[in-house]
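In: A predicted structure for the sequence below; I have some questions about it.
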Amino acid sequence: MTGDVNILSPVLGGVSIGCWIVVYSPQIIENYQLKSGEGLSVLFVLVWLLGDLCNLFGAILAGLLPTVIILASYYTICDIILLLQIYFYRWDKKRRHSPDGVTEDSPLLDRHHHEDNVNHSRRRIYTLFAQYSGALILVCASGVISWWISTRSDIGGGTPQQPAEPKASEMTIQLFGWTSAILYRE
């Protein structure tokens, strides 16, 4: 039984990291596809960026595991990408002045093509289901593969990484941790 737990723990850890990594992906991809960041609150993303920066600095100062620092860096980069998308697409929309004739008063649905829209919606649902299923399989597979590689490579050696020594006082580290937790709650 102990051997199973020793295998299951790093596999589930890898799956967990994979899940945390793909959290932002759908939003960033959707913004890119729609060429819009209008559905996002700038204040919300700024608060999360501040929280992620506190999390990153706290992790570095505490000498946490490299995977924690890499994940915090990734989230910070994603926050910045979201902000860039919001402002770039707003700027681009103003620059183009809506050349296709669509205005805020234009109807959202074209009644003449309702049947085509329904069929398109069904295909879109099937496509999304396939994409999300594929992402879930990929995340789970990445957990298993990362465990397998870590047990067979000289880099991982099959043993957990050791955290570094803290680079700041306990109070400073706690301040960053609590600040990030409060910002995430807002």
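Out: On my side now, so go ahead. Numbering: from 1, shown residues only.
In: switch to C-alpha atoms for all contacts and neighbour counts from now on
Out: Noted.
In: same for the top helix by length along the chain, what does it pack against?
Out: For the chain, the helix with the greatest residue count under DSSP state H is helix 114-152. With contacts defined as 3 or more C-alpha pairs under 8 Å, 6 or more residues apart in numbering; DSSP states H and E, helix 114-152 has these neighbours: helix 2-22.
In: Tell me the first helix or strand C-terminal of the helix it packs on.
Out: helix 25-34 (DSSP states H and E).
In: That following helix to helix 114-152, inter-axis angle?
Out: Counting by axes from the mean of the first three to the mean of the last three C-alpha atoms, to 10 degrees, helix 25-34 lies at 140 degrees to helix 114-152.
In: Please identify the buried residues of the helix or strand following helix 25-34?
Out: Beyond helix 25-34 on the C-terminal side, the first helix or strand identified by DSSP H and E is helix 42-62. Neighbour-count burial for helix 42-62 flags 45-62 (criterion: 16 or more other C-alpha atoms under 10 Å).
In: Check it against this one:
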Amino acid sequence: MPPGGTLSVEKIPETKAWPRGQRELTNVNYTPWRKLCFEQSNAKTVCRTTISASTQETGTEIIRIDLVQDKDGPGALLQVIVLPGQLLIAGVSFTVDENETIKLPFNWCFANACIAAVPVDPRFIQTLKTGRKVKLETVDPALLTVTATLPLDKFGGVNEGPATQMFGESLESK
């Protein structure tokens, strides 16, 4: 900068202006909803009601949704795991049916996955239990909104039912 000159800083545009188009994930297989519970040493049980999506071509898991709940607690943590390479500042948009969209910020990224998570209340959990589908949206490196639609029809029964699989503190299946 020349002496006496001014520094000009451009403002970063809002995230809603970034996407340049949209694409729907296709050729994807979904696991059934399942409930995995973990017994901790303090006699608490934490359960994760989960579904994942993988590519038909390679079987690579590309999405996982977890609702993590203390068995005796009212609230929960909603967690979405996606492949790395998404626009981190955009986070993940999570919409149940036609309800209000929740924005999940990315909390961690590793070499093989990025995790977005937010706490949710019992009202939101009820929305999941009565919902038909969830729409996830991320923004990819080409600045396209990537949309995936996952089924919710079995979520309520699985979430309220017994564990599909129990693990002890050592993470060995019981």
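Out: It's in. Since the structure is predicted, the reported quantities are computational estimates derived from the model, not experimental observations.
In: Give me the TM-score for these two chains.
Out: Taking TM-score structural alignment, normalised by the length of the second structure as the basis, the two superposed chains have a TM-score of 0.20; 58 aligned residues with a C-alpha RMSD of 5.2 Å.
In: if we can go back for a sec, please compute how far the longest helix of the first structure lies from its chain's middle.
Out: 15 Å (C-alpha atoms, centre = their mean, to the nearest Å).
In: likewise stretch 19-26 of the first structure?
Out: Worked out by C-alpha atoms, centre = their mean, stretch 19-26 of the first structure lies 3 Å from the chain centre.
In: which residues sit against it?
Out: Identification of contacts with stretch 19-26 of the first structure by C-alpha atoms under 8 Å, 6 or more residues apart in numbering yields 71, 74, 78, 139.
In: Ends of that stretch, what's the gap?
Out: 12 Å (C-alpha to C-alpha, to the nearest Å).
In: So which residues make contact with stretch 61-78 of the second structure?
Out: 44-55, 79-83, 117-122.
In: Now do the strand or helix carrying residue 95 of the first structure against helix 2-22, angle only.
Out: Assessed by DSSP H and E, residue 95 of the first structure sits inside helix 66-96. Per the same axes, to 10 degrees, the angle that helix 66-96 of the first structure makes with helix 2-22 is 20 degrees.
In: in helix 66-96 of the first structure, what's buried?
Out: In helix 66-96 of the first structure, counting by 16+ other C-alpha under 10 Å, buried: 68-69, 71-76, 78-79, 82-83, 85-86, 89.
In: and it, what does it pack onto?
Out: Packed next to helix 66-96 of the first structure, using 3+ C-alpha pairs under 8 Å, 6+ apart, are helix 2-22, helix 25-34, helix 42-62.
In: Tell me which residues of the shortest one come out buried.
Out: It stands for helix 25-34 of the first structure. In helix 25-34 of the first structure, counting by 16+ other C-alpha under 10 Å, buried: 27, 28, 31.
In: Same list, those residues, but as CSV with distance to residue 183 of the first structure please.
Out: CSV is the format used below for the buried residues of helix 25-34 of the first structure (distance: C-alpha to C-alpha, whole Å):
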residue, distance to residue 183 of the first structure
27, 20
28, 21
31, 24
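In: Noted, bye for now.
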